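Enquirer: All I have is the shape, not the residue letters:
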């Protein structure tokens, strides 16, 4: 309000002395009001309103001038907890402060706040962002029509009509977008690929890692195709990753061809994720992800997906079939232990590691048929599973399985607590040394691209720019 009072006085070209003479308010009191050092009484405001020929609403509205807005922003920033925590000195804001100085101080405080906000992102913030994105995916049945259309348009431009996408097709897409591909032995350790937007080059490791090189390349191209800008938050970073992953899958497993393949399998009652994997020469996890994109939209099948570590912790999950995943207080599924009687856990004990493991599981919200496989990578051993309500099992190969289990989760007596006999024998006599998951407590790595060493990336590009 003090800034507003000063603005009204100066707008009418009055001095403090002139206002004092008209209103009977001491100059010192007027100065304190304008500097925000004293709150105005209603009677005082009425006198000033009469002097300025203004209404009380005029006196309490936002300051219209840019300078007034900057003065308010700077005053708030200098008195913020962040500024006090850092021990930053304050500056006296007066009409004599040059405009460029005022703008510079405000810009410095904004940059400090942005940098700190970027650095203090926590796993809980990441989980919240993931929950919001997963809810959107659920609302859309994990089907993104605009990304399917973009993939179809790209494939059409290189002359691809139907069937799996070849290595030649991917090279054609790369060239069509104006990029050249370079395999190097010194790719920054924190990256899977690096794109040089100046020279239109994409760098990939000379020796492929645990990820399919085709997928890594298509994801890199996806950022360019979708016109992604430097992410301003972890939520935006996460959304960009989901979009590029989706686009890469839609290119490797084109919608028209994949839907035709799946509809034929459904008609034959032979739906199987491993057939999709083999037909398009992708990983089982990629095939399972792609199945979630198309199953509800084109096959009228609701489902759920899980990627679970051998310790029982969920790493990835999606559902639109009503299955009751465990969640934390934020609604996040990732990081939660899954019931030990679910297929995604039982598969680790299956003797047959060559074929898919199929099982019916009775739960408090219904019976589900699930199929799962186990894969080992440098990151650990994981199961990937697809589950559907009992009524849809008739369309899948493996529906005749005799494997069946029962889960009472989220009732803690199901698998969160030890059986009474074991507890009676060992409670108070066991002291395990827990494997600390300290990364769950740590803040996310700073930077626009979490976990990426930008200095290392810039030095890499500088070395390869000649």
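Expert: Great, that's in hand. Treat the numbers as computed from the prediction; the structure is a model and nothing was measured.

Enquirer: For the rest of this, base every contact and every neighbour count on C-alpha atoms.
Expert: Noted.

Enquirer: ok, which stretches of the stretch 251-400 of the chain are helices?
Expert: Assigned by DSSP state H, counting those that start in this stretch, the stretch 251-400 of the chain shows helices spanning 255-267, 273-280, 284-299, 343-346.

Enquirer: also this one, for the comparison:
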């Protein structure tokens, strides 16, 4: 007996098959040895049938058990009745405080169509724009504060990741594809690789049939196995649909953390890093190579483990070639550029920081080391340009000067001075240049329309739900 049987759909199919054969509940009950009242509970989705009864019902109705258990509603009428029943269970619908509507035979189809249509519009209007840019920046700043307070270490997620690894017999090294597939199976899902995934998503999960869909291709710095584990992480960690953008952002961070904790397990990575620290040879690139992950994941995972297990404070930055910061974290006192809400994302870093200097190095794709003297002290950093399909991003991991003694690359002679955020650093052009060109230039700036608009609407910002539903409908019969 399948544990995920949709009782409402089953009841609808049972009623449809009985009526199409001109049987009453009493007729069917006599054939299977059950009281009509018991069968009525089945047809109304109030009771789960036992396997023996299923077999008897299928024989009495002249169909296979498989057809009786099909997940597809038997008719448009049945589909509408199911939709109305599911709508009335939705908390959004329940806020209307309407009495429960029992759909009888005499309720016309067009009435049900109207109810379902109104409910869909109610849901659409409830999914207002998730956040304004200001709200999104505040949510980012608050989450980053929480991460800093805990040293970017999530103990509960580490434990969940280790339980998952134990379940598939992980013993060390990089996870094999077979082990990753075992993790998917262990959590009750199946994996489907497809070529027609909607453009607005990295993956799609069919929660009804427990299927994960994704492409066999990397998205930027995210490999298919990373995307797979990030997607799975939402379900392993018990996430429900996000309430607002702050909740969406928190869930995204937690799911990404789960993926990193599985791909770079605490149980093996910590002894490896502790040994490297003792040898004064810590390096992000070695962590990347040992666990076969992206440089970004290795650097960010280092921040998870550094404070708790290595007694190190550090910072992490992801920026593009123009210096715009896309992701950042610090617990080592580094002062990031911020707007008046305290947000870092979207701000431009100093041109003398390693994340921008790496783009000017002779080989921008090689590991780049640098000391930077800043107003509140000197930081040692390692930066690497991690190429993606859309643009190149620099990933920086840095520590205060006194901690550089534990890292490979500490002997570098690359050194710059940054006075940012004062105007005497790089915010204003050098006086000699300004005197020659000020008032004689009219640059045409790139339009950053996203700065002025609200974030995409919907429970999952930026996702085209029509594309996703069409995709699932296309694959449902497979």
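Expert: Noted; the coordinates are in hand. Nothing here was measured: the structure is a model prediction, and the numbers come from that model.

Enquirer: returning to that earlier point: which one, of the helices of the stretch 251-400 of the first structure, ends up nearest to residue 446 of the first structure?
Expert: With C-alpha to C-alpha as the criterion, residue 446 of the first structure lies closest to helix 284-299 of those, at 28.8 Å.

Enquirer: thought residue 317 of the second structure was touching residue 334?
Expert: No - using C-alpha atoms under 8 Å, residue 317 of the second structure makes no contact with residue 334, being 10.9 Å away.

Enquirer: out of the two, which sits in the more crowded spot?
Expert: Ranked by neighbour count (other C-alpha atoms under 10 Å), residue 317 of the second structure and residue 334 place residue 317 first, with 23 against 20.

Enquirer: out of the helices of the stretch 251-400 of the first structure, nearest to residue 456 of the first structure?
Expert: Per C-alpha to C-alpha, nearest to residue 456 of the first structure of those: helix 284-299, 30.0 Å.

Enquirer: For the counterpart of residue 164 of the second structure in the first structure, give me its contacts.
Expert: Here residue 164 of the second structure is matched to residue 154 in the first structure, going by TM-score structural alignment. Shown in contact with residue 154 of the first structure (C-alpha atoms under 8 Å, 6 or more residues apart in numbering): residue 173.

Enquirer: Same question for the one 4 residues further on.
Expert: Taking C-alpha under 8 Å, 6+ apart as the criterion, residue 158 of the first structure is in contact with 169, 172-173, 176.

Enquirer: Mind putting the residues you listed into a markdown table with secondary structure?
Expert: As requested, the contacts of residue 158 of the first structure are arranged in a markdown table below (DSSP: H, G, I helix; E, B strand; the rest coil):
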| residue | secondary structure |
| --- | --- |
| 169 | helix |
| 172 | helix |
| 173 | helix |
| 176 | helix |
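
Enquirer: Scan the first structure for its longest helix.
Expert: helix 99-119 (DSSP state H).

Enquirer: that older thread, out of the helices of the stretch 251-400 of the first structure, which comes closest to residue 30 of the first structure?
Expert: Per C-alpha to C-alpha, nearest to residue 30 of the first structure of the helices of the stretch 251-400 of the first structure: helix 284-299, 66.1 Å.

Enquirer: Packing partners of the closest one?
Expert: If you count contacts as 3 or more C-alpha pairs under 8 Å, 6 or more residues apart in numbering; DSSP states H and E, helix 284-299 of the first structure packs onto helix 234-252, helix 255-267, helix 273-280, strand 304-309, strand 380-389.

Enquirer: what range in the second structure matches the second one?
Expert: Right, the one you point to is helix 255-267 of the first structure. Helix 255-267 of the first structure covers residues 266-278 of the second structure once aligned (TM-score structural alignment).

Enquirer: just how off-centre is the matching stretch within its chain?
Expert: The chain centroid and the centroid of stretch 266-278 of the second structure are separated by 28 Å under C-alpha atoms, centre = their mean, to the nearest Å.

Enquirer: for stretch 211-230 of the first structure, same thing?
Expert: With C-alpha atoms, centre = their mean, you get 16 Å for stretch 211-230 of the first structure.

Enquirer: Name the residues of it that come out as buried.
Expert: Buried residues in stretch 211-230 of the first structure, counting neighbours by 16 or more other C-alpha atoms under 10 Å, are found at 213-223, 225.

Enquirer: okay, the next helix or strand after the longest helix of the first structure sits on what stretch of the second structure?
Expert: Remark: after helix 99-119 of the first structure, the chain's next helix or strand is helix 123-139, criterion DSSP states H and E. Aligning helix 123-139 of the first structure against the second structure (TM-score structural alignment) gives residues 133-149.

Enquirer: List the buried residues in that stretch.
Expert: 135-141, 143-145, 147-148.

Enquirer: Please enumerate the helices of the stretch 101-250 of the second structure.
Expert: 109-126, 133-149, 155-167, 177-186, 224-236, 245-263.

Enquirer: Distance to residue 82 of the second structure added to those helices, as TSV?
Expert: TSV is the format used below for those (distance: least, C-alpha to C-alpha, whole Å):
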stretch	distance to residue 82 of the second structure
helix 109-126	10
helix 133-149	37
helix 155-167	36
helix 177-186	30
helix 224-236	25
helix 245-263	29
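
Enquirer: so which of those gets nearest residue 452 of the second structure?
Expert: Between the helices of the stretch 101-250 of the second structure, helix 133-149 lies closest to residue 452 of the second structure; by C-alpha to C-alpha that is 7.5 Å.

Enquirer: Please compute how far the closest one lies from its chain's middle.
Expert: Counting by C-alpha atoms, centre = their mean, helix 133-149 of the second structure comes out at 17 Å from the chain centroid.

Enquirer: and if you look at stretch 418-429 of the first structure?
Expert: That offset, for stretch 418-429 of the first structure, works out to 41 Å (C-alpha atoms, centre = their mean).

Enquirer: What residues in the second structure pair up with that stretch?
Expert: Counting by TM-score structural alignment, stretch 418-429 of the first structure corresponds to 429-440 in the second structure.

Enquirer: Need the counterpart of residue 337 of the first structure in the second structure.
Expert: Checking TM-score structural alignment: residue 337 of the first structure goes with residue 348.

Enquirer: how about the nearest residue to that match, chain neighbours excluded?
Expert: Take residue 348 of the second structure and drop its neighbours on the chain: the residue closest to it by C-alpha to C-alpha, 6 or more residues apart in numbering is residue 324, 4.4 Å away.

Enquirer: and if you look at residue 223 of the first structure?
Expert: residue 244 (6.4 Å).

Enquirer: Now for that neighbour, how many residues are close by?
Expert: 24.

Enquirer: and what of residue 428 of the second structure?
Expert: Counted with other C-alpha under 10 Å, the neighbours of residue 428 of the second structure add up to 10.
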